[in-house]
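Participant: generate coordinates for the sequence data below:
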Amino acid sequence: MSDEITDSPTGWVAKHARRYVESNGAEGHLYHGRPTLLLTTVGRRSGVRRRTPLIYGRDGDAYVVVASNGGAADHPLWYHNLLVLPQAEVQVEARTFTALARTATAEEKPALWRQMVGIHAEYADYQRRTDRDIPVVILTPA
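Facilitator: Below is the predicted model:
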């Protein structure tokens, strides 16, 4: 596995990630008023390290993200990567740490989903657009 990190091929997403990294989280942590972190996963087939900015919430010491993929029919690639290798690198502002990822259980999800919709109301619209159950992911610092 290379130390090199690949950002999204989507221009504005890659620009957000680079600004976040270059400013050590001073710029980009709040994106349109919503807190964001950088999640770096390892590609399950390619082995390439991929970095994605994601809106987050908190649950105690853990960070909570939503695998919405904008309401697309498929889960985002980062989620598929975490299912195979649940260890990831996370940056929140200037803090970088290793986290273990897991999908919220059926019992945990309703409260976490409400919290995340409270942070980013569009998640509810995304869920209405797709037949898949959008996962909520808990990132616990290792």
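Participant: CA only for contacts and neighbour counts going forward, please
Facilitator: Will do.
Participant: what sits against residue 72?
Facilitator: The neighbours of residue 72, taking Cα atoms under 8 Å, 6 or more residues apart in numbering as the test, are 126, 129-130.
Participant: how close does it get to residue 133?
Facilitator: Taking Cα to Cα, to the nearest Å as the measure, residue 72 falls 11 Å from residue 133.
Participant: and what of residue 139?
Facilitator: Per Cα to Cα, residue 139 is found 19 Å from residue 133.
Participant: could you check which of those two is surrounded by more residues?
Facilitator: Each of residue 139 and residue 133 had its neighbours counted (other Cα atoms under 10 Å), and the higher figure belongs to residue 139 (27 against 13).
Participant: could you look up the SS state of the most centrally placed residue in the chain?
Facilitator: The chain has residue 54 as the residue nearest its centroid, 4.0 Å off, counting by Cα atoms, centre = their mean. Secondary structure, DSSP: H, G, I helix; E, B strand; the rest coil: residue 54 is strand.
Participant: one more, for comparison:
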Amino acid sequence: MTYFHDGPDPILVASNGGKANHPSWCHNLRAHPECELGDEPFVAAEVTDEDEYERLFALASRVFAGYAEYRIKATAAGRRIPVFRLTPH
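Facilitator: Just a heads-up that it's a prediction; the model follows:
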């Protein structure tokens, strides 16, 4: 799983390579938002604000250019790629 930081917060993109379904970890994180990255505890929150989503997705695409193509594929399949912000717990 690739992630990047926005300030101190890790950001996760549930791209699943642009496939029609979300990756299994996305469902798990939604059901159980308390998680660990390495040995650090975090709480995950799905980004729902449209402006923030677009800003973070643009940052993600700079970290990994493939996200732009994955987004096109996912959109064609009727799926919006979830983005999660992790905050320290």
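Participant: the strand or helix carrying residue 75 of structure 2 - contacts with which helices or strands?
Facilitator: In this structure, residue 75 of structure 2 is located in helix 66-76 according to DSSP states H and E. If contacts are counted by 3 or more Cα pairs under 8 Å, 6 or more residues apart in numbering; DSSP states H and E, helix 66-76 of structure 2 sits against helix 50-63.
Participant: and the gap between residue 58 of structure 2 and residue 48 of structure 2?
Facilitator: In this structure, residue 58 of structure 2 lies at 15 Å from residue 48 of structure 2, with Cα to Cα as the measure.
Participant: neighbour count winner among those two?
Facilitator: With other Cα under 10 Å as the criterion, residue 58 of structure 2 and residue 48 differ in neighbour count, and residue 58 comes out ahead with 15 against 11.
Participant: so which residue of structure 2 lies furthest out from the middle?
Facilitator: Seen from the C-alpha centroid of structure 2, the residue lying at the greatest distance (Cα atoms, centre = their mean) is residue 39, 19.6 Å away.
Participant: which of the contacts of residue 72 of structure 1 are retained in structure 2?
Facilitator: Conservation of the contacts of residue 72 of structure 1 in structure 2, assessed by both residues aligned by TM-score structural alignment, their matches' Cα atoms under 8 Å: retained contacts are 126, 129-130.
Participant: just the helices in structure 1 please.
Facilitator: 11-22, 77-84, 109-119, 122-129 (DSSP state H).
Participant: in structure 2, what stretch matches the first one?
Facilitator: Think helix 11-22 of structure 1. On the basis of TM-score structural alignment, helix 11-22 of structure 1 is assigned to no residues in structure 2.
Participant: what residues does residue 31 of structure 2 make contact with?
Facilitator: Contacts of residue 31 of structure 2 were listed using Cα under 8 Å, 6+ apart, and none were found.
Participant: structure 1: which residue goes with that one?
Facilitator: Here residue 31 of structure 2 is matched to residue 84 in structure 1, going by TM-score structural alignment.
Participant: measure that match to residue 109 of structure 1 for me?
Facilitator: Distance, residue 84 of structure 1 to residue 109 of structure 1, by Cα to Cα: 21 Å.
Participant: structure 1: matching residues for stretch 61-73 of structure 2?
Facilitator: Taking TM-score structural alignment as the measure, structure 1 aligns residues 117-129 with stretch 61-73 of structure 2.
Participant: in that stretch, what's buried?
Facilitator: Within stretch 117-129 of structure 1, the residues that count as buried by 16 or more other Cα atoms under 10 Å are 119-120, 123-124, 126-127.
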